[in-house]
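*Asks:* Okay, here's the prediction I keep looking at, along with the sequence it came from:
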Amino acid sequence: MMIQEKPAWTMNGFLGILLIAGLLVVTILNLIQQQFIIGITCLVVAITLGSGITLVQPNQSQVVIFLGKYMGSIRREGIVVTVPFSIRKTISLRVRNFNSNRLKVNDVNGNPIEIAAVIVFKVVDSAKAVFDVDRYEQFVEIQSETAIRAVATKYPYDTFSDAELTLRGNAEEVSNELTKELQARLNVAGVQVIETRLTHLAYSTEIAQAMLQRQQASAIIAARKQIVEGAVGMVQDAIHQLESNGAMELDDERRVAMANNLLVSIVSDHGTTPVVNTGSLYQ
C-alpha cells in the first residue's frame, strides 16, 4: 500500500518546554508536601511531553513513527513537541546531485559507447522515501543508471545526416528524455528530478579509432563535394563571361580543355604551376 505524506501532530516547542517546566515545579512542591500521587502524576506527564520534543532543521523533515504506525511528518523548522515516545527519522529536503558511473552500453546501432550523467534531485514526499523504498538514496542511484542505459539505447551516438536525433548532436533533447524516464521511475520514492545532464559521452576504446577515421573520411568527402560544386559554378561563369564579352570564341574542344584546366587549378590541393604556350620553334 502506497503511503502519502501527511502532517503530524505538533505543539509549539517553547510552549511545551514552559509546560514541562511548570509540571516539574508542581511535582517538586507536591513531593515536598508529601502529596505523592499528584507529584508522580505531574512527573509522568512532564516526562511524556519531554519525550516528544523534536528539533527540525531548515529544509528537513521528521517522519514520526509510533508503535510501528506512521503518524505524519513535521516540516516546520524549529523546536516542536510531537507524539510522545515516537521514533523520528530525519529526511533531507535539500537539493542534491551526484555523478553516475561511466556506463558502457550499446547505442541503437549496436555501437559500444561510454556515457555518464549528473542527476539533480530532491525529496518531495518524506513518507514515500522512508516507507515505499529501502534506502531511497541508493534507489535513486540504481534507477538513474537504469534510466541512462534505457535512453542511450534509443538513439545513435552520431549520424552523418540531420534526419534523426543523436546522443552527441541533440544533448538538450536527450537530457529531457532522460529526465522524463528517470522521473517515472522515482515517483514511487517521493523524489523529484530537477535536472539531468550528460557529463561524459564517447565511443568505447575498442572502436574509437575506427569511428574517428570514419568521421574524418565523412568530413573530407563533405568538403570535397562543396569544393567541386563551387568550382563547377566558377568555371561556368568564367567561360560564359569570356564568350559573352566577345573576348574569344571557343569551339567545343577548346571549351572542354579550358573547363578541364580551370577545374584542375581550382580543385587541386596544391598550387598549380601554369605552362605558358609561346608557340612552336619552327613557326
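*Replies:* Thanks, I have the structure now.
*Asks:* CA only for contacts and neighbour counts going forward, please
*Replies:* Noted.
*Asks:* contacting residues for the closest residue to L29 other than its chain neighbours?
*Replies:* Nearest in space to L29, with sequence neighbours left out and distances taken as C-alpha to C-alpha, 6 or more residues apart in numbering, is G39 at 7.6 Å. By C-alpha atoms under 8 Å, 6 or more residues apart in numbering, the contact set of G39 is 26-31.
*Asks:* let's go with 7 Å and repeat that
*Replies:* Residues counted as contacts of G39 (C-alpha atoms under 7 Å, 6 or more residues apart in numbering) are 26-28, 30-31.
*Asks:* Are we agreed that it is in a helix?
*Replies:* Yes: checked against DSSP: H, G, I helix; E, B strand; the rest coil, G39 lies within a helix.
*Asks:* Name the SS class of E137, please.
*Replies:* Three-state call for E137 (three-state DSSP): helix.
*Asks:* number of nearby residues for the nearest residue to T199 once chain neighbours are set aside?
*Replies:* Leaving aside its chain neighbours, T199 sits nearest to A117 (4.9 Å; criterion: C-alpha to C-alpha, 6+ apart). The local packing of A117 (other C-alpha atoms under 10 Å) involves 22 other residues.
*Asks:* Does A117 touch N99 like I think?
*Replies:* Yes: with contacts defined as C-alpha atoms under 7 Å, A117 counts as touching N99 at a distance of 5.9 Å.
*Asks:* Spell out, range by range, the strands that occur in this protein.
*Replies:* Assigned by DSSP state E, the strands in the chain fall at 11-12, 53-56, 60-66, 69-74, 78-81, 87-92, 96-99, 103-106, 112-123, 191-203.
*Asks:* Please compare the first structure with the one that follows:
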Amino acid sequence: MSNGWSNDFSDINNLNKTLGGNSQADKNQKKDDGRFIDIFYPHNHTARIEQLFVMETTSKDPLPKNLVTASERNEFIEIGFRYGFKEGAIMVLLFLVFVIVQFATTMKVPSQDTSAITNGLLLSSLVSLAYGVAYSIHITKYDVGILTSKTINSLLAGRFAVVAIIMLSVGWALWALQTYVYSDPSAILKWAVAVVPSKEGGGYDIAATGFSFVMIPFGGSFPVTEWSVAYSLTVLIPELFSSWWLLSIIAMVSVIAPIVIAAIHKKTSSISEGRAQTELDNY
C-alpha cells in the first residue's frame, strides 16, 4: 500500500483542507494580527499563497478557478489595503517629523538650508522600499497560475490603491497650499500673524509654555515672531512640495514594480512549463 501523494485532484482537496483551506472557520481561527510580528507581515495569508503555489506546481489535474473564491480575493485586497495603509502612514509620519524639525530650526536660525527635509525624504523612501517592496517581491515568485495570480494580484492591488490615495491626497493638499500662498505674496505673513498669538491675548502664555517645551530637543525656547514664522513658511513650502513629489514617485514605483515583476514571473513560468511539456511530448 502506497502512502505517497499521487497529485490527483482528491489529494489537492486534502491538501487544501490540511493547510488551512479557505473556509470561514479557518479564517476566523487564523488571522494576521495574533502576534506582534503579524502587525508588519501577513504570515497566514502568505502561507495561503504558498499553499496555492504547491497545488498549481504539483497537480496533474486542472484546478478549478473557483478554488479561490470572490470572498477570499476581497479578503486579500483588504489585507493589501491594510498593510499598504501602514506603509503609507509610517512614511507620512516619518516625513512629518523631519518637517517639524526643519520648521523649528529654520525659525531659530533663519537659513535657506533644508537638509532636514532632504533626510526625511531619504528615510521615508527607504521605508517604502524596505517595508513594501521586500515583501511584495517575495510573494511574486509564487505567481505561477490562475489561483496564485488571483490572490497575489488582489493583495498587490489593495496595497497599490491605498498608497496611491495617501500620496496623491497629501500631494494635492500641498499643491493647493502652495498655489494659494503664492497667489498672494502677503498671504504667508497674514498666516503668520494669525498663527502667532498676540502678547496681549489670553492664549499667549499657554502657547509660549507649550512651544518652549516642544523646543527642548532643539536647544530650548527662543523668540518666535510673525516674521520668523513667515520666513520659515517661505523657505519650507516650495521644498516641501517638491520633496513630497519625489517621495510620491518613489512610492508609486514601489507599488507598481511588484505587479510588473509578478506578471513577468508568471509569463516566464508559463514559457518554461510549455517548453518542458514540448520536450516531454517529443521524447
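*Replies:* That came in fine, so what should we check first? Bear in mind the structure is a predicted one, so any value in this text is a computation, not a measurement.
*Asks:* So after superposing, what's the score?
*Replies:* The TM-score (TM-score structural alignment, normalised by the length of structure 1) is 0.28; 120 aligned residues with a C-alpha RMSD of 5.3 Å.
*Asks:* Let's have the strands of structure 1 in a markdown table, adding distance to R185 of structure 1.
*Replies:* Putting the strands of structure 1 into a markdown table (distance: least, C-alpha to C-alpha, whole Å) gives the following:
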| stretch | distance to R185 of structure 1 |
| --- | --- |
| strand 11-12 | 36 |
| strand 53-56 | 29 |
| strand 60-66 | 23 |
| strand 69-74 | 23 |
| strand 78-81 | 33 |
| strand 87-92 | 20 |
| strand 96-99 | 17 |
| strand 103-106 | 19 |
| strand 112-123 | 13 |
| strand 191-203 | 9 |
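*Asks:* and of those strands, who's closest to A150 of structure 1?
*Replies:* Closest of these to A150 of structure 1 is strand 103-106, at 9.3 Å (criterion: C-alpha to C-alpha).
*Asks:* who does that closest one touch, helix- and strand-wise?
*Replies:* Applying 3 or more C-alpha pairs under 7 Å, 6 or more residues apart in numbering; DSSP states H and E, we find strand 103-106 of structure 1 packed against strand 112-123.
*Asks:* Report the buried residues of stretch 20-28 of structure 1.
*Replies:* Neighbour-count burial for stretch 20-28 of structure 1, counted by 16 or more other C-alpha atoms under 10 Å, picks out 20, 23-24, 26-28.
*Asks:* Ignore what I typed, I meant stretch 231-251 of structure 2.
*Replies:* 231-237, 240-241, 243-245, 247-248, 250-251.
*Asks:* For the stretch 51-200 of structure 2, which segments count as strands?
*Replies:* With DSSP state E, counting those that start in this stretch as the definition, the stretch 51-200 of structure 2 shows no strands.
*Asks:* What is the top helix by length along structure 2 packed up against?
*Replies:* In structure 2, with assignment by DSSP state H, the single longest helix is helix 226-282. When contacts are defined as 3+ C-alpha pairs under 7 Å, 6+ apart, helix 226-282 of structure 2 packs onto helix 70-108, helix 115-127, helix 134-140, helix 146-183, helix 187-195.
*Asks:* and it with helix 70-108, angle?
*Replies:* 150 degrees (axes from the mean of the first three to the mean of the last three C-alpha atoms, to 10 degrees).
*Asks:* N30 of structure 1: what's it in contact with?
*Replies:* Per C-alpha under 7 Å, 6+ apart, neighbours of N30 of structure 1: 36, 38-39.
*Asks:* coming back round to it: of the contacts of G39 of structure 1, which belong to helices?
*Replies:* 26-28, 30-31.
*Asks:* okay if I get these as CSV plus distance to Q226 of structure 1?
*Replies:* Listed next are those as CSV, based on distance: C-alpha to C-alpha, whole Å:
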residue, distance to Q226 of structure 1
V26, 96
T27, 96
I28, 98
N30, 101
L31, 102
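*Asks:* Ignoring the adjacent residues along the chain, who's closest to V97 of structure 2?
*Replies:* G120 (7.8 Å).
*Asks:* Over to L94 of structure 2?
*Replies:* Of all residues not flanking L94 of structure 2 in the chain, S124 sits nearest, at 6.3 Å (C-alpha to C-alpha, 6+ apart).
*Asks:* Which element, helix or strand, includes A47 of structure 2?
*Replies:* According to DSSP states H and E, A47 of structure 2 maps onto helix 43-58.
*Asks:* Against which helices or strands is that helix packed?
*Replies:* The contact analysis (3+ C-alpha pairs under 7 Å, 6+ apart) places helix 43-58 of structure 2 against helix 146-183.
*Asks:* relative to helix 43-58, how tilted is the helix it packs on?
*Replies:* 130 degrees.
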